[in-house]
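>>> curious how this folds, go ahead:
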Amino acid sequence: MGNRSLLLVGITGFIIGLVLTLQTRPTLMEFGAVSWMPSMVSISIVREIGPIITALVCAGRIGSGIGAELGSMRVTEQIDAMEVSGTNPFKYLVVTRVLAATLMLPLLVIVADAVALFGSYLVENTKGNVSFMLYFNQVFNSLEYSDMLPATIKTFFFGLAIGLVGCFKGYYCKKGTAGVGKAANSAVVFTSLLLFIIDFIAVLIADIFYEL
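Presented below is the predicted three-dimensional model:
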């Protein structure tokens, strides 16, 4: 599940780092604040852009896959056969996938964040001749626990949402081949909406907590 999404997540993160830096650098140069680029990019990526973009990519890649897989098992009556044989399909098909999605998403976000920051460094090194040590020294100096902890915690909920919605849509898929397609499609749509809701709630809670 997670290993098959690693390349896609890595490429996405790398492009995000490149684009974010290329788009932001001219504006910072106008104000003479280009030296703040590593700090601004790292906080933006770690706090918000990395987690939510990675989760959306995984919703399309993993959520639809789970929905289609369980949907096809429902249509071909494999789930019914497990129930008849006395095997609990919920335990073996749903719980395992939800746990896998919950645990692997934070790891994928870490990879995406790291690759995005490396992409940002490449732009800064090309445009401003900034060394690797100088760039990442500023990155680590600018990041605090208040940036990393809430972002890490919400990724577990992102993974949980992807697994739950994908399994629900697939497990209760309607009969027929069209039902499998609808299950996969609706899994992506509902998961994407749920991810934004979770993200908003997480940011709101973090904002209230760190203001106290």
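
>>> use CA for all of it now, contacts and neighbours both
Will do.

>>> burial count for the spatially closest residue to residue 75 that is not a sequence neighbour?
Using CA to CA, 6 or more residues apart in numbering and skipping the chain neighbours, the partner closest in space to residue 75 is residue 175 (5.3 Å). A total of 14 residues lie near residue 175 under the criterion other CA atoms under 10 Å.

>>> following up with a second sequence; could you model it the same way so I can compare the two?
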Amino acid sequence: MYATLKNRALVFLNEVGEFSIFGSRFFKEIIKSPFQVNEFIRQCYVIGYKSLPLVTITAFIMGLVLTIQSRPTMTKFGAESWLPSMVSLSLIREIAPVITALICAGKIASGIGAELGAMKVTEQIDAMEVSAINPFNYLVVTRILATTFMIPLLVIYADLIGIFGGYIGYNVKGSIGIYRYFSAVFEHLEFIDLLPAVIKTFFFGFFIGLIGSYKGFTASNGTASVGIAANESVVIASLSIFLIDMITVQITDLFF
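Below you'll find the predicted structure:
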């Protein structure tokens, strides 16, 4: 049993080392020319625009359900008028960033892992190297940058949709005008509530792209490795989101 644990520890440490080297290579390649602008824009479209329907539905349901579930408790304590503020703060500071990032980890990280894994297995990446094209710059850098910039935009969009979902949920068993509702939302909402939440989404996006690209780019031979790369991308990216969120919450608590 000791030998088994030792082997697993060595495999884990080796994986961490290779991942670190892969991440450091990204920062080296990002400053090299030429930068693949067209591929970057295409990835922004694929990662950002094509994720809007899923993010819209998820965010709307989050705001709707949170409002409906919280209303009885708030009414019990005579704080029903604070419901819009409570829902908006909960969504913006924690719920919307984490849930949206998890949804994107499931959709985007798995897609990147499967796509690059298939290219690795079918030797398309090797063909790019033979053609004097830098596959890391073309495939990895563009995808990581796209996720880093698109995830924060998707989260801000999810915040707005979630707050609107809260408005619909509030009117299920009550009646409030949209102007009064949003006035109540922004009454207790400050810029400092939005800033830490947005900053951590850049880290969410970076690691979603980095993990998906790493798993796909380093996939082993065989068609089964494509599925493994996609599955591991989702699992590890989701765990990294929770880890980053835990760290950022502690930092936010200290400085804000």
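
>>> TM-score for the pair, please.
The TM-score (TM-score structural alignment, normalised by the length of structure 1) is 0.97; 210 aligned residues with a CA RMSD of 0.7 Å.

>>> follow-up on the earlier one: now for the residue nearest to residue 75 of structure 1: what does it line up with in structure 2?
In structure 2, the residue paired with residue 175 of structure 1 according to TM-score structural alignment is residue 221.

>>> any idea which helix is longest in structure 1?
For structure 1, the helix with the greatest residue count under DSSP state H is helix 177-211.

>>> quick one: list the elements packing against that helix.
helix 50-58, helix 64-75, helix 145-171 (3 or more CA pairs under 8 Å, 6 or more residues apart in numbering; DSSP states H and E).

>>> the residue most central in space within structure 2 and residue 190 of structure 2, how far apart?
Centroid-nearest residue in structure 2: residue 101, 2.8 Å away (criterion: CA atoms, centre = their mean). Plainly put, residue 101 of structure 2 is 23 Å away from residue 190 of structure 2 if you go by CA to CA, to the nearest Å.

>>> do residue 138 of structure 2 as well
40 Å.

>>> which one's more surrounded, those two?
residue 138 (19 against 10).

>>> trace the more buried one over to structure 1, please.
Residue 138 of structure 2 maps onto residue 92 in structure 1, by TM-score structural alignment.

>>> the stretch 1-150 of structure 2: helices as residue ranges?
2-29, 37-47, 52-76, 83-90, 96-104, 110-121, 124-130, 135, 142-170 (DSSP state H, counting those that start in this stretch).

>>> of all these, which lies closest to residue 245 of structure 2?
Closest approach to residue 245 of structure 2 among those (CA to CA): helix 96-104, 7.6 Å.

>>> where does that closest one end up in structure 1?
So helix 96-104 of structure 2 sits over residues 50-58 in structure 1, by TM-score structural alignment.

>>> what's the average distance of that stretch to structure 2?
Overlaying structure 2 shows stretch 50-58 of structure 1 at a mean distance of 0.2 Å from the equivalent residues (mean CA distance after the TM-score superposition for structure 1).

>>> could the helices and strands packed on helix 177-211 of structure 1 go into JSON lines alongside distance to residue 84 of structure 1?
Shown next, in JSON lines, are those (distance: least, CA to CA, whole Å):
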{"stretch": "helix 50-58", "distance to residue 84 of structure 1": "33"}
{"stretch": "helix 64-75", "distance to residue 84 of structure 1": "13"}
{"stretch": "helix 145-171", "distance to residue 84 of structure 1": "16"}
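
>>> and of these, who's closest to residue 103 of structure 1?
Using CA to CA, the nearest of these to residue 103 of structure 1 is helix 145-171, at 6.7 Å.

>>> what angle do helix 50-58 and that closest one make with each other?
10 degrees (axes from the mean of the first three to the mean of the last three CA atoms, to 10 degrees).

>>> next, the mean deviation of helix 145-171 of structure 1 compared to structure 2.
Counting by mean CA distance after the TM-score superposition for structure 1, helix 145-171 of structure 1 comes out at 0.4 Å.

>>> and that helix, how far from the chain's centre?
Remark: helix 145-171 of structure 1 is offset 8 Å from the chain centroid, using CA atoms, centre = their mean, to the nearest Å.

>>> residues of it that come out buried?
Neighbour counts over helix 145-171 of structure 1 (16 or more other CA atoms under 10 Å) mark 147, 150-152, 154-171 as buried.

>>> residue 12 of structure 1 reaches residue 114, doesn't it?
No - using CA atoms under 8 Å, residue 12 of structure 1 is not in contact with residue 114; the gap is 11.6 Å.

>>> which one is the counterpart of residue 15 of structure 1 in structure 2 nearest to, not counting chain neighbours?
Counting by TM-score structural alignment, residue 15 of structure 1 corresponds to residue 61 in structure 2. Nearest non-adjacent residue to residue 61 of structure 2, counting by CA to CA, 6+ apart: residue 165, 6.6 Å away.

>>> can you give me the neighbour number for residue 90 of structure 1?
Neighbour count for residue 90 of structure 1, taken as other CA under 10 Å: 14.

>>> likewise residue 71 of structure 1?
With other CA under 10 Å as criterion, residue 71 of structure 1 counts 32.
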